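Chemist: below is the sequence, then the predicted model.
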Amino acid sequence: MQIVHLYKSLIDDVVAWGGSASLLHVHVGMAIYLAVLMAVRQRRAGMIALQVVLAAELGNEVMDWLNASPDWTWSDTVSDFALTLLWPVATTAVLAWRRRRWRTSVAIMARSGAIPLPAKRHVPIAIT
């Protein structure tokens, strides 16, 4: 339980220094998302980064629950999840939509003959 109290005091110091706890959820969620995107250089990096943000927020909420179990409320937890995951989910959705749209346009161009296909007749896939 000492770790929980240490974590809570550290978070309280960050909130005192940085301002609103709600705003910090938004910023930290997006910062974690972008850091993981830069670290993981794969096509599915957006989903991996989103999972890391979700895991970090779950860990944060468990620590909040352990520290303040009588004062803990579902509304605070749901609000924290929504604020933390809002922009990472939106960014992942846009990236997936653009990737799907790009694949569709490449497939249409390949069928029309504008892009020569290799001998295997596979449509090229984006490498992001």
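Modeler: Happy to help now that I have it.
Chemist: CA only for contacts and neighbour counts going forward, please
Modeler: Fine.
Chemist: measure the residue most central in space within the chain to V94 for me?
Modeler: Against the mean C-alpha coordinate of the chain, by C-alpha atoms, centre = their mean, the closest residue is L50 at 2.9 Å. Using C-alpha to C-alpha, to the nearest Å, L50 is found at 13 Å from V94.
Chemist: another structure for you, compare them:
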Amino acid sequence: MSADPSAPGLRGVIDLYEGLKRQYVPADEGIRALIHVHAGLALWLLLALLLRRRLSSVIPLIGVWLIFALTEILDISTQWPVRQDWVWQHAASDMAQSLTWPTILWAVCFWRNRDEADGQTSRASGSTD
């Protein structure tokens, strides 16, 4: 099926997405896994920058989760109804590859920011002695 942007409705969007993916994403699964890891990190940083949020803010992370969930929904929809378990496993693998590092790094930034804020609060309340 070729990507035809003039096709009506959601099917046209899905066809366009699949066509672009086939054209620009290599078929090698190892390279695709690396692309997922790097795309997840890049998107998280880009959203934090564009939204002018700290890396400890949950907003860019939610954006990354939503965008990658949408792309996996588009991937699954091309094979709907899903009759093979590997389709779900592949989608779960893609999500894990894309979201693991942004989520881990967000958690580190969040807890570090929280600890620094707690330290400043305790120093401020301790300085009144």
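Modeler: Received, thanks. This one's a predicted model, so the numbers in the text were calculated from it and none came from an experiment.
Chemist: TM-score of the superposition?
Modeler: TM-score for the superposed chains, counting by TM-score structural alignment, normalised by the length of structure 1: 0.77, backed by 114 aligned residues with a C-alpha RMSD of 2.3 Å.
Chemist: what segments of structure 1 are helices?
Modeler: 2-18, 21-39, 45-67, 74-112 (DSSP state H).
Chemist: so what touches the third one?
Modeler: Just to be clear, that refers to helix 45-67 of structure 1. 4-5, 7-8, 29, 32-34, 36-37, 40, 72, 77, 81, 84-85, 88-89, 92, 95 (C-alpha atoms under 8 Å, 6 or more residues apart in numbering).
Chemist: cool, and the shortest one?
Modeler: Outside of helix 2-18 of structure 1, the residues within contact range by C-alpha under 8 Å, 6+ apart are 21, 24, 63-64, 66-67.
Chemist: now swap in the second one and tell me
Modeler: Outside of helix 21-39 of structure 1, the residues that reach it under the criterion C-alpha under 8 Å, 6+ apart are 15, 18, 45-46, 48-50, 52-53, 57, 80, 83-88.
Chemist: mind running it again at 7 Å?
Modeler: Helix 21-39 of structure 1 is contacted from outside by 15, 45-46, 49-50, 53, 80, 83-85, 87-88, using C-alpha atoms under 7 Å, 6 or more residues apart in numbering.
Chemist: just how off-centre is that helix within its chain?
Modeler: In terms of C-alpha atoms, centre = their mean, to the nearest Å, the centre of helix 21-39 of structure 1 is set 8 Å apart from its chain centre.
Chemist: which bit of structure 2 covers it?
Modeler: Here helix 21-39 of structure 1 aligns to structure 2 at residues 32-50, judged by TM-score structural alignment.
Chemist: likewise for the last one?
Modeler: Counting by TM-score structural alignment, helix 74-112 of structure 1 lines up with residues 88-126 of structure 2.
Chemist: buried residues in that stretch?
Modeler: For stretch 88-126 of structure 2, a neighbour-count test (16 or more other C-alpha atoms under 10 Å) marks 91, 94-95, 97-99, 101-103, 105-107, 109-110, 113 as buried.
Chemist: and those residues, which is closest to G119 of structure 2?
Modeler: Taking C-alpha to C-alpha as the measure, G119 of structure 2 lies nearest N113 of the buried residues of stretch 88-126 of structure 2, at 9.8 Å.
Chemist: quick one: residues contacting the closest one.
Modeler: S56.
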